[in-house]
Every structure is written in structure tokens, then in C-alpha cells.
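Asks: model the structure of this input:
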Amino acid sequence: MTDRYAVIGNPIEHSKSPFIHQRFAEQTGQDLGYEKILGDLEYFADDVREFFAAGGRGMNVTVPFKEQAWRLADELGPEARTAGAVNTLTFMEDGRIRGDNTDGIGLVRDLQQNLGLDLSAKRVLLLGAGGASRGVARPLLEQGVETLVIANRTAARAVELAGDLQVFGRVEGCGLDELAGRSFDLVINGTAAGLAGRVPDIPAGCFAGDAWAYDMMYAVEPTAFVQWAQQHGAAHAVDGLGMLVEQAAESFFLWRGVRPRTETVIKELRS
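Replies: The predicted model follows:
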């Protein structure tokens, strides 16, 4: 019997996850189906439970439901527990729901393995303090970055998140308006501004020499943040397609116990 999996979000039509997981299934000989679910903004938990009640085995969770998924889970993996956000749900045999977060693993693997960026001793700026940023902050610190600055439109949220992460490395939180005069080796956009084609309000001089800009969003054409970064001093600017595939591979491994290859899937999506 074919096992059912899905991705839930709102919006969701743009999602490449069904294609990615189908390719992983073909690679590894796994019998599974994977679909998209447009989540109800008010009844997310009901949508999840309905899917599992109908035989679903696991779900990926995307914007804007990652923090709701964290609250829904009966059991949390270590990365999810720290992040306060979940992007992978697993329906366990005892009827409980486990929540994991593979976003940080996906981002780090894309940066280091696919793009060849050594994160050690780097000054990193992470834009946004929502579910996307929460999922990647701890894994970034664990790579030995010199400092991680989390900047958010509402400074209090960034300060709170930074406080939760102090044990993992040098991290600080601030408002976007406090970034003037500072420069970074890597600037990561974890905000949802890109969904509306906008760019976070940050100073143009935030890129150090040979700096990278990384947008956790992805699109067929360069995202608004990637375009802005290219025009304002970033030596390298990329979107989050590689992260998408890498975090999906980790979810697939958690569900099926086999690790798929990612290189060919990234190339297919790029082409």
C-alpha cells in the first residue's frame, strides 16, 4: 500500500516539495505519494489531524504554520525544541505526533556542501525572527560563526530569540534600524517579505568584502532580495532552492530511514 505524505502551507501552489519527494522515492525505491495541502489559517491543527486520520504518515510544514506545528506536536526533536518551530511532522505508531525541524540542517548543507562556504568565524546577519529564522539559528551557531546578529522589524522578538540561543554561541538581537554602520560576511533573509516581492528595510552597506547574500525563499526568477543584494554590494547572491532540497532530504530520511542524493534534484529544478 502506498504511504501518504504531504506539505501544508498557505500559500502552497508554488511548492516544489511534491516533485522533490517523488524524485527521492524513485531514487530509493520507496512506495509513497506526496501532495500539497492548502492549510486553513484558523484551523491548521484540524487539517493536520484530518490528514493523519485518513492514513497520512508525515507532513512538511511551511509558511505560516511552523510555530503552530511546534505547539501541536506531542514530541519534539532537539532542533525543533530549541527553535520553537517545526517543519516536519511524523505520525507515530502510538498515535502521537512528532515534530522535527530540518531547516537548519538544510541551510547549512547547502551553504557548506553545495556552495562551498566555510561558516567558521563568519559574521552572519539573519533577517527575521519568525519560524523560518528560528529553525536555522542554532545550526548556524553550531558551525562556529564569529557572531550571529538576528535583526527584526520588531526588535523585541529578535532580542527574545537571541536570548534563547546564548548557550550555543555569540548571538545578539536588534531592530532593522540598528544595523547602520555594520557589515557582515553572510546576510540571510528569513523574512516573508519576498512573498510580496519586497525586501527587508536594511542599509545598503551591510555587505563586507566578498560577502554572500542568501534568500531562504526561492523562485524561477531571482528573488527580490537576491536582486537587491546584487545591486548593493554582495559578491555572491543565491536563493534557497538548495536549502529546500536539503531539508527535504533530511525529512525523507526521518520518515523512511534512507538518505536520498540531492545533487541531481537541485540540477533538475534549476534547469
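
Asks: CA atoms for contacts and neighbours, from now on please.
Replies: Fine.

Asks: would you quantify the distance from the residue nearest the centre of the chain to residue 142?
Replies: Nearest to the geometric centre of the chain sits residue 103, at 3.8 Å (C-alpha atoms, centre = their mean). As judged by C-alpha to C-alpha, to the nearest Å, residue 103 and residue 142 stand 14 Å apart.

Asks: kindly report the same for residue 230.
Replies: 28 Å.

Asks: now do residue 52
Replies: Residue 52 is 34 Å from residue 142, where distance means C-alpha to C-alpha.

Asks: who has more neighbours, the two?
Replies: Remark: of residue 52 and residue 142, residue 52 carries more neighbours, 20 against 13, as counted by other C-alpha atoms under 10 Å.

Asks: helix/strand/coil for that one?
Replies: The assignment at residue 52 comes out as helix when based on DSSP: H, G, I helix; E, B strand; the rest coil.

Asks: centre of the chain versus the lengthiest strand in the chain, how much separation?
Replies: Longest strand of the chain, by residue count under DSSP state E: strand 207-215. Between the centre of strand 207-215 and the centre of its chain there are 19 Å (C-alpha atoms, centre = their mean, to the nearest Å).

Asks: next, work out how far apart the closest residue to residue 241 other than its chain neighbours and residue 37 are.
Replies: Spatially, and ignoring its direct neighbours in sequence, residue 241 is nearest to residue 218 (5.4 Å; C-alpha to C-alpha, 6 or more residues apart in numbering). Applying C-alpha to C-alpha, the value for residue 218 to residue 37 is 19 Å.

Asks: between the two, which has more neighbouring residues?
Replies: More neighbours surround residue 218 than the other of residue 218 and residue 37, with 23 against 19 (other C-alpha under 10 Å).

Asks: can you classify the more buried one by secondary structure?
Replies: Following three-state DSSP, residue 218 is assigned to coil.

Asks: you'd agree it is up against residue 237?
Replies: No - checked against C-alpha atoms under 8 Å, the pair residue 218 and residue 237 is beyond contact range at 11.9 Å.

Asks: now for the two: what residues contact both?
Replies: Among the neighbours of residue 218, none is also in contact with residue 237 (C-alpha atoms under 8 Å, 6 or more residues apart in numbering).

Asks: residue 255 contacts residue 60, correct?
Replies: No - if you go by C-alpha under 8 Å, residue 255 and residue 60 don't touch, sitting 10.8 Å apart.

Asks: neighbour-wise, which of the two wins?
Replies: Taking other C-alpha under 10 Å, residue 255 and residue 60 do not tie; residue 60 has more neighbours (27 against 17).

Asks: and the more buried one, that's in a strand?
Replies: Yes - looking at residue 60 with three-state DSSP, it is inside a strand.

Asks: would you do the same for the sequence below? I want to compare the two.
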Amino acid sequence: MSTRRYAVFGHPVAQSLSPRIHAAFARQTGIDLEYTAIDAEPADFVAALERFAADGGGGANVTLPLKEAAFALCQHSSERARRAGAVNTLTRNDGHWHGDNTDGVGLVRDLTDRQGLDLRARRTLLLGAGGAARGVAPALLDAGVEELIIVNRTPERADALADALGEPERAHSRYWESLRDEGDFELIINATSAGRSGGHLPLPSTLTNSRTLAVDLSYGEGAIAFLAWARSVGCRSVVDGLGMLVEQAAESFRIWHGVRPDTDAVYAALREQNAILVTAD
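Replies: Next comes the predicted model:
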């Protein structure tokens, strides 16, 4: 049997942990596969993906900034991908790409199953409206958050995401400049790329209360600035995106191979190598 070929596409993508995660899953399940990282700028993404398919690629993960572009090129997509308008998991079937989005289920599994946190009835602030935010927003609503407020530097993108979610009673967009007037939240999720690009998010301390859970969808150095802010304003729980990364990868692995790997040992090994502290009460 020939080795199955898979990859993660992004820009930049050299530091991605996905190849290491899928290699660990493959060893655990006895599946022979090759999984690599392929850097593709947005303008070159479609051509790079087609070259990968021509070379025998059977599936791919997609990370920033390509998730919405991946959705647009799929001939078929899952319900959760359609709700998100973004794809992070591609499967090659009959010469076409099928798209899915495992980000949301990955985030919720990490927060509820691993961290033991209850998301129900939490007033939630989602920072960002790009592919990462689109991937997790529907799952947050399904997990029972009370209200989802979306803000983005480009307000039209926040408006578009709120409209796409189709729950006007719970999902709303707001202007970044009006955050000081929005009161406090029990859950704040940073889905922007500010930390990865060395930027700083100007956030008021009035956003938090004694129960606030702060989550950055990034991990490693990309999560440092936001999580430092969260600790400085007294957030009760602080979580980075490493667990989400492992859980969304496990769901992608299940889609491709029909078996869901155990994630605990893989997460523990990666956590030991990534110094960002996670505290969850």
C-alpha cells in the first residue's frame, strides 16, 4: 500500500506543529502517511494545492490566511464549513476538494473536556472576523454561550460574520472603538493575528470580571501579549490555542482515516515543549 500524502498550507507555515501532531497520530494508529508543511501565499494557493493534488495529495489542513479562500474553491463542503464560510480541512474525492471546518469542535473540546470549563450562559467577546474567528463562532453558539459580540478592525467583516451566523438575537457586531461601553464578558477569545505579527491589542480592563475566561487561538509566542494582558487584568482562567490545535487535528485525522486518535499524550508532549502557561480554575 502506498504512503498517503497530506499537508498543511499557510503563509507563513514553517513553524506549524501540525506535521508533528499528525506524525504522532499516525504512529499511534499504525497508519502510514506523509504530512508536510507547504508555504503558499494567497495568490499562489490554488496553484500550489493543485500541484499537491497532482502529486498524490489526499487531504490538507489550511491555516491563516487561506481558510476563506479554501472554502471558495471547494465543490462540496460540510454544514459546519458552510456556516463558518471558512475551511481548515480539505479532502480529495473524485478529483474534487471537499471542505470541512474542525476549528470550532477543536476549541470546544479543549475548553470543555480538557480544561473542564462550562461555556454555557457566558457573555462572549470574539476579537477578529477572519478565517479563525469564522471557524469557531458557530461552535460557540452551539455550545450555549449567552451572547456573542464580534469586533474587528474592519467593521464590515464583523457585520458580515454576525449576519452569516443567522442568530440575530445572540450574535452581534460592534465597533472596536466602542468596547469601553460594552460592559464585561465571561469569555473573551482573541482570533486576531496581532500577536503573531508583533502587534498590540488596545483592550480596556472593563471587559473582564471575576469569572472571565480569556482564550487566544494562537500558541507559543503569538499568544504571549494577549494572555499577558488577560493576567494583568485578573482573568480567572487563561488558555492558549495549543489544545485547540491538537483537537482540531484529531478531528481532521478522523475525517481522513476513519479513526479518532487519543489526544492527551500528544497534547502533554507539546505542552511540555511550549512554555505558555495555561491556568484554568
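
Asks: and the TM-score between them?
Replies: Comparing the chains after superposition, counting by TM-score structural alignment, normalised by the length of the first structure, produces a TM-score of 0.96; 270 aligned residues with a C-alpha RMSD of 1.4 Å.

Asks: quick revisit: give me the residues contacting the longest strand of the first structure.
Replies: Applying C-alpha under 8 Å, 6+ apart, the set of residues contacting strand 207-215 of the first structure from outside is 183-190, 223, 225-226, 229, 232-240.

Asks: from the residues you listed, which ones fall inside helices?
Replies: Counting by DSSP state H, these place 225, 226, 229 in helices.

Asks: so the last one makes contact with residue 237?
Replies: Read it as residue 229 of the first structure. Yes - with contact defined as C-alpha under 8 Å, residue 229 of the first structure counts as touching residue 237 (6.5 Å).

Asks: more neighbours, these two?
Replies: Under the neighbour definition other C-alpha under 10 Å, residue 229 of the first structure and residue 237 were set side by side, and residue 229 has more, 25 against 22.

Asks: now do the contacts for the more buried one.
Replies: Per C-alpha under 8 Å, 6+ apart, neighbours of residue 229 of the first structure: 213, 237.

Asks: so it versus residue 11 of the first structure, what's the distance?
Replies: In this view, residue 229 of the first structure and residue 11 of the first structure are 25 Å apart by C-alpha to C-alpha.

Asks: try residue 203 of the first structure
Replies: Note on residue 203 of the first structure: its distance to residue 11 of the first structure, by C-alpha to C-alpha, is 29 Å.

Asks: again, but for residue 29 of the first structure
Replies: Going from residue 29 of the first structure to residue 11 of the first structure by C-alpha to C-alpha gives 30 Å.

Asks: and those two? Which one has more around it.
Replies: Just comparing residue 29 of the first structure and residue 11: by other C-alpha under 10 Å the higher neighbour count belongs to residue 11, 15 against 10.

Asks: what about the more buried one, which SS state?
Replies: Using three-state DSSP, the structure places residue 11 of the first structure in coil.

Asks: does it touch residue 38 like I think?
Replies: Yes - counting by C-alpha under 8 Å, residue 11 of the first structure touches residue 38, with 6.6 Å between them.

Asks: just the strands in the second structure please.
Replies: Secondary structure of the second structure (DSSP E): strands at 4-10, 33-39, 57-62, 76-77, 89-93, 96-100, 123-127, 147-151, 171-174, 185-190, 208-216, 237-239.

Asks: now distance to residue 269 of the second structure too, for the ones you listed, in JSON lines please.
Replies: Shown next, in JSON lines, are the strands of the second structure (distance: least, C-alpha to C-alpha, whole Å):
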{"stretch": "strand 4-10", "distance to residue 269 of the second structure": "20"}
{"stretch": "strand 33-39", "distance to residue 269 of the second structure": "19"}
{"stretch": "strand 57-62", "distance to residue 269 of the second structure": "21"}
{"stretch": "strand 76-77", "distance to residue 269 of the second structure": "33"}
{"stretch": "strand 89-93", "distance to residue 269 of the second structure": "24"}
{"stretch": "strand 96-100", "distance to residue 269 of the second structure": "27"}
{"stretch": "strand 123-127", "distance to residue 269 of the second structure": "29"}
{"stretch": "strand 147-151", "distance to residue 269 of the second structure": "33"}
{"stretch": "strand 171-174", "distance to residue 269 of the second structure": "37"}
{"stretch": "strand 185-190", "distance to residue 269 of the second structure": "24"}
{"stretch": "strand 208-216", "distance to residue 269 of the second structure": "20"}
{"stretch": "strand 237-239", "distance to residue 269 of the second structure": "17"}
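
Asks: and of those strands, who's closest to residue 160 of the second structure?
Replies: Smallest distance to residue 160 of the second structure across the strands of the second structure (C-alpha to C-alpha): 8.6 Å, for strand 171-174.

Asks: post-alignment, the closest one versus the first structure, mean distance?
Replies: Once fitted to the first structure, strand 171-174 of the second structure is off its aligned match by 0.7 Å on average (mean C-alpha distance after the TM-score superposition for the first structure).

Asks: which parts of that strand are buried?
Replies: Neighbour counts over strand 171-174 of the second structure (16 or more other C-alpha atoms under 10 Å) mark 171, 172, 173, 174 as buried.

Asks: for the second one, which non-adjacent residue is closest in space?
Replies: Looking back up the chat, that one is residue 172 of the second structure. Nearest residue to residue 172 of the second structure, sequence neighbours excluded (C-alpha to C-alpha, 6+ apart): residue 149, at 5.0 Å.

Asks: just give me the match in the first structure for the one you found.
Replies: If you follow residue 149 of the second structure across to the first structure using TM-score structural alignment, you land on residue 149.

Asks: quick one: residue 60 of the second structure and residue 10 touch, right?
Replies: No - assessed by C-alpha under 8 Å, residue 60 of the second structure is found out of contact with residue 10, at 10.6 Å.

Asks: these two: which has the busier surroundings?
Replies: Applying other C-alpha under 10 Å to residue 60 of the second structure and residue 10 shows that residue 60 carries more neighbours, namely 27 against 22.

Asks: spit out the contact partners of the more buried one.
Replies: Counting by C-alpha under 8 Å, 6+ apart, residue 60 of the second structure has contacts 6, 7, 8, 9, 88, 89, 90, 91.

Asks: now neighbour count too, for those residues, in TSV please.
Replies: Listed next are the contacts of residue 60 of the second structure as TSV, based on neighbours: other C-alpha atoms under 10 Å:
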residue	neighbour count
6	24
7	22
8	24
9	28
88	28
89	30
90	28
91	23
